[in-house]
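> Could you look at this predicted model? Sequence included:
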Amino acid sequence: MSILNQKFETAHGTAPFSQIKASDFLPAFDIAIEKTKKEIHAIRTDSVPPTFENTVEAMAYSGMELDRISNIFFNLHAAETNDELEKIAQEVAPRLSELANDINLDTALFGRVKTVFEQRESLVLTTEQRTLLEKSYRNFVRNGALLRETEKETLRKIDAELAVLKLQFGENVLAETNAYELHITDEKDLAGLPAGAVEAARSLAASSGKSGWIFTLDYPSYIPFVTYADSRRLRREITLAAGRKAFQDNGYNNEKNILRIVQLRFQRARLLGYESHAHFILEERMAQSPAKVTAFLADLLQKAKPAAEREFEELANFAKRLHHIDRLEKWDGPYYSEKLKQEKFDIDDEVLKPYFELNRVLNGAFQIAKKLYDLHFTEVYHIDKYHGDVRTFEVHGAAGDLVAIFYADFFPRKGKRNGAWMTSFKPQYRKDGINERPHVSIVCNFTSPTATKPSLLSFNEVTTLFHEFGHALHGMLANTVYPTLSGTSVFWDFVELPSQIMENWCYEKEALGLFARHYETDEVIPMDLIDKIKASASFLEGMATCRQLGFGMLDMGWHGQDPSDISSVKLFETSCLAATQLYPDVAENAVSPSFSHIFNGGYSSGYYSYKWAEVLDADAFAFFQEKGIFDREVASSFMANILSKGGTEHPMTLYKRFRGQEPQVDSLLKRAGLLK
């Protein structure tokens, strides 16, 4: 038996990464899948008539060994993959899909759940139990329990194919990201670049056995290059490379994958009785319907577009005045935005970076969590980890009780996908009188330390760290009975509230004073820089809002209708983005082939939720500002009503209990400088 199938005899039952080999996974999955099937069989064949406890609750606690193995495997697949893990993923994904269908399409099992559901008014249930019962019933119905046998077979085939296609999509994006490098040998081509970016590029070249400097599509390398490099020719080259990921005539092209994924999702939705994939997804979201999402996006666009057009015109005129640029292109945007920001606010990310050394920023997040929620983070070295870069922490409450285990993985490397995310290796839940505490992880791709400098973060990286840490707090502070309702197991247009609200503290003097200190002199960030950070917070916010709304509209375009007539990914995408388009189109680039959020992540028909949650977070933080950003009473209410509750009640019920009212969109518009 694989170590993965045994109880982990480790500190706090954490994953024994150093003892796990890639070859352990397939046999471990085999055993765990069989165990899950036996657990389900015992529930469906129970001779005792169905009750909440012997059916619904029993199902909520079933398959936990399989979940644990899946969490470990797919987290490694995202953060530390290799050819062997990718092969295993291709084999395992359809099998997990098949098992899910075996459960969801089991007539006898559904019959037991349906019996309990129909008795719900006469049962004495807690709010969480009622939610679990309703979600369990809806989950069966939404996954085909009411279908005829032939239709169930069709659903199984669709789900198996989708599981593989989504994996293939992500692997293609990662392969394209890893395949590109901009190798510079002439020092003149480095003009404008910060010393830290140049040193990192030299270090990368040396590690590849090459002279000169190498820049890649990994964000800590790509973003400084397009923001600061004076060479317009090279900015164009690397921007085009980023824009054609998985949109080239090679083995990693994702166009066919996209057309097949959206077609299968549509077929699946229609099979289940929904008008489109978006109708299916949004039934289980705060927004409820494509019409409501479309109206929400259109309303924000109407308010943001005039500002965006003014900002774009100002940026174009600035580029023309500065360097005689006749037509502002995508590869000019970050470069001239940074120059204009410096001119308007006298603020430069490179001046800010020395005040944002990674360890201090992380410690600042910890201090803020202590002030708000009385959490105490202690770095420990006895917990096993999957890579040397990973750091591990024990998190304790005020009484010294263990709240969570926290992993942090900050730097890019081959085999780790781009971006930043929060995940977990073990959820929180209560069983047999024990409150099992979660093992939570954040994964980022920040600027690595060099031979002469520690990791110094851009302000955008600072807000990213706080964002993911907010998700982590949602996981850590979970306090529910059932693992399926715990932590971030909430509606997807609610899940970004805990993450996005944390970003607000990055703009507050009281918070910045805790951690923004110069890494060499220990000087606290000067007040004038804090003022400039706040003043520049809504800089080009109209353009940024338009960009986000464009992604939301593209997502709804792919998923809110019958995609059968779409033959060209590029043409369809261009039509979806027309209303938000500011820069001239680039024929050889497309967003969709590397839009992992909606084709490989969990955001299909849900990308709008970033903006939706911004309304929530702006409104919620306004409450903190009214009372004080470290007000314990407001923080306690946020923890009790939002962070600890997971998916145990409807999000709007929880939000109104915290805030005393529904969220007001004006809070967002005011913060973004879009309210007249």
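That came through, no problem.

> rest of the way, CA atoms for contacts and neighbours
Will do.

> What residues sit buried inside the lengthiest helix in the chain?
Looking only at the chain and at elements set by DSSP state H, the helix with the highest residue count is helix 290-323. Counting neighbours by 16 or more other C-alpha atoms under 10 Å, one finds that the buried residues in helix 290-323 are 290, 293-294, 296-297, 300-301, 303-305, 307-309, 311-312, 315-319.

> Put this next to the first one:
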Amino acid sequence: MLKISITVMFTSLLLFTSCKQETENTKTEEMHREKQESGNVLLSEWKGPYQGVPAFNMMKLELLKPAVLSGIESHLKEIEEIANNTEEPTFENTIIAFEKSGQDLDRVFTYYGIYSSNLSSPEFREIQKELSPIISDYSSKISQNEKLFQRIKTVYNASQQTALPKEQQRTVALIYQNFEMKGANLSKEDKETYAEIEKQLSEYYTQFSNHILADEESYITYIDSSQIGGLPESYIKSASGIAKENGEEGKFAITNTRSSMDPFLTYSTNRELREKVWKTYYSRGNNGDENDNNELILNILKLRDQRVALLGYDNYAQWRLQDRMAKNPENAMNLMKAVWPSALARVEEEVNDMEQLAKKEGENISIQPWDYRFYMEKVRKEKYDLDSEEVKQYLELNNLRKAIFYVAGELFNFNFEPVSTDSVPVFHPDVKVWEVTNKTNGEIVGLWYLDPYARPGKRSGAWATTYRSKSELMGNYPVLASNNSNFVKPADGEPTLVSWDDAETFFHEFGHALHFLSADIKYPTLNGGVRDYTEFQSQLLERWLSTDAVINKFLKHYKTGEPMPAQLVQKIKKASTFNQGFATTEFLASALMDMIYHTTDPEQIKDVQEFEKNKLKELGMPEEIPMRHRSTQFGHVFSGEGYATGYYGYLWADVLTSDAAEAFAEAPNGFYDKQVANKLVKYLFAPRNAEDPAEAYKKFRGRDATIDALMRDRGFPIPQK
């Protein structure tokens, strides 16, 4: 079924606008919709191989709205049938029925997700505006259905008296808690207020997201051949191709995305241009125009606070973290503050090193944010004789893909074979598909889709998703998992070479895909995840990039095919804690601000820019570094609910990651030790959310995780207990 949390997630992607229609048009619109619904491929059960796959080759934007409306109508009918069942509520007639409901809408939202994340357009965003209030109302009709909730509550209360089998018990508890957190226990009047707040937030979330996308698409910096000093040849060729596509042949385009900005700031010798590119990127959502996000942030914070006040909570963070591993904002803040001082101290050392090097080169400057990457790279070369551009020659995308397949084979016993897009449709020519099977018995596990390159209309960053998840209840269909990146597409005939950081991100997102593919659960609700735990599995997989097997087999020079020299490998490992001041501080600043925003009375925040500036100053934020995500572009937090007060979760998960990595390091066969790998899959990947994460980790490690391994990994002193 389409669980409420998923419904709300999609609601948060949608704009809200007035949908009043003239009475005389209603009948005509309904007839038109019925005609469109008939045979609507977006509603149809999936056909083809692998027990059905999405008909991406038949997607049409004009089919989306009628499909959503029909799917909502169908799901609400199913909900009413469950709610009005006159039989005594049981797990079977209430929970199972609820889990199975909404399958039509599940399929529709697979296509919706593609239009939203991979193929956005002005036409799609207009449809978002029309659908937003409808989807918000639909979500509220489920979460606030009194009869439905009372049936769920009856099953839940009975399970507290007489425990159900383990997976049933957890499923009931998760569903009940989800309803409770969404206001199911509120009075009728408060429920109406809650629903109105949800509706308004759905507008703000998608406006926020679309504003960032608009600024990324609208601002392109064009330079000429006299301004490309220091830039790698691969970057120059790609920038030339992008400029040509945009009608600026003979020039070079720096797009307003991280994948374009990062390498430019790292290598460009033109300080004035670095400043311009930096300011353009970090001003997204803060340009005082129609895409400005400052007012939206204030509105979002106020509405979130009002909503949780209805439920009796002091602040949004208190409400949000109750079902996370951290349990409350105090625990999350304590972890961040334990790491923060060491990160600041390291930044001071890094800045001193950079300024000394600049002085030695005759540049008597104070390091500014647009200088940090540039001089950081120079220091890396001087201290470790390590050139990031040299490393990139060994990080070719196809070889990295083979590497992640190898790791999946060794740890998960998976095999990957390419599938023709003639038999499995894709939504863009860049997308490729692989069949995933069990190496031992050949059984099909699922499909893996890869959409690797940046393009207009595709949201920034990297992410993983599923088009179909594993569930015994729903038939154990093959999992359909997807990874999405924003690598800069190379010129024709050129390889895709990526940085070490981007290679780690590629492994990271594949870790999410493996989490989907290895799932072994019975009920759909258990496919969900605890936010500060779900990044653990993906962060852990990053560690295999630097294992000897991957380096020796797959990190080969893109021209010669020669493996990465041992001397270069040693330099990389020796420099593993280099730049941890920058990396940790820019992340933690965002995570701390996320928590500060949501534990502060919104009435005290009058101006977002001033609030951000003052709070960072109180934290002792170095002027040489910005937050990784400044407030007006912090999509994790303000374009939906998923990561709001949850950005700390990457650090929380990294505590588990570092601790678990040491379990492999201590094993007889290291990171490919079969015994530890089997425990990894059994306890930390396959159960998904079928078990409490803290208990699952104890089963894997034999104890709780400690912060010590994290501090060792980053080269920071271990806090005294």
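Yep, it's here. Predicted, not measured: the structure shown is a model, and the values here were computed from it.

> how about the helices in the stretch 201-350 of structure 2?
Chain-ordered helices for the stretch 201-350 of structure 2, with DSSP state H, counting those that start in this stretch as the definition, fall at 233-245, 258-267, 271-281, 294-310, 316-320, 329-360.

> swap in the stretch 351-500 of structure 1?
Remark: helices of the stretch 351-500 of structure 1, listed N- to C-terminal, are 358-373, 459-476, 496-503; assignment by DSSP H, counting those that start in this stretch.

> Any idea which of those gets closest to Leu147 of structure 1?
Comparing the helices of the stretch 351-500 of structure 1 by their distance to Leu147 of structure 1 (C-alpha to C-alpha), the top pick is helix 496-503, with 33.7 Å.

> Show where the closest one falls in structure 2, residue numbers please.
Counting by TM-score structural alignment, helix 496-503 of structure 1 pairs with residues 535-542 of structure 2.

> Look at Pro565 of structure 2 and say how many residues are nearby.
As a burial measure, Pro565 of structure 2 scores 14 neighbours (other C-alpha atoms under 10 Å).

> Trace Phe459 of structure 1 over to structure 2, please.
Taking TM-score structural alignment, the alignment pairs Phe459 of structure 1 with Trp500 from structure 2.

> shouldn't its match be in contact with Glu396?
No - proximity of Trp500 of structure 2 to Glu396 does not meet the contact threshold set by C-alpha atoms under 8 Å, at 10.5 Å.

> For structure 1, which segments count as strands?
Taking DSSP state E to define them, one finds strands in structure 1 at 182-184, 213-215, 376-380, 391-396, 402-409, 421-426, 429-431, 434-436, 439-443.

> Roughly how far does Trp544 of structure 2 sit from Leu335 of structure 2?
Computed as C-alpha to C-alpha, to the nearest Å, the Trp544 of structure 2 to Leu335 of structure 2 distance reads 26 Å.

> that older thread, for Val615 of structure 1, which of the helices of the stretch 351-500 of structure 1 is the nearest?
For the helices of the stretch 351-500 of structure 1, proximity to Val615 of structure 1 was assessed by C-alpha to C-alpha; helix 496-503 is nearest, at 8.9 Å.

> And the contacts of the closest one?
With C-alpha atoms under 8 Å, 6 or more residues apart in numbering as the contact definition, helix 496-503 of structure 1 has outside contacts at 463-464, 466-471, 473-474, 609-610, 613-614, 616-618, 620-621, 642-643.

> residues contacting the alignment partner in structure 2 of Ala537 of structure 1?
Using TM-score structural alignment, the equivalent of Ala537 of structure 1 in structure 2 is Ser576. Applying C-alpha under 8 Å, 6+ apart, one finds that Ser576 of structure 2 lies in contact with no residue.

> how much space between Ser576 of structure 2 and Trp500 of structure 2?
When distances are taken as C-alpha to C-alpha, Ser576 of structure 2 and Trp500 of structure 2 turn out to be 11 Å apart.

> likewise Asn328 of structure 2?
When C-alpha to C-alpha is the yardstick, Asn328 of structure 2 and Trp500 of structure 2 sit 35 Å from each other.

> One more: Lys360 of structure 2?
Taking C-alpha to C-alpha as the measure, Lys360 of structure 2 and Trp500 of structure 2 are separated by 28 Å.

> same question, Gln567 of structure 2
Distance from Gln567 of structure 2 to Trp500 of structure 2, by C-alpha to C-alpha: 16 Å.

> Nearest to Pro456 of structure 2, out of the helices of the stretch 201-350 of structure 2?
Go through the helices of the stretch 201-350 of structure 2 one by one with C-alpha to C-alpha and the one that ends up closest to Pro456 of structure 2 is helix 233-245, at 11.0 Å.

> Which parts of the stretch 601-721 of structure 2 are helices?
The residue ranges that make up the helices of the stretch 601-721 of structure 2, judged by DSSP H, counting those that start in this stretch, are 608-619, 635-638, 649-666, 674-679, 693-701, 708-713.
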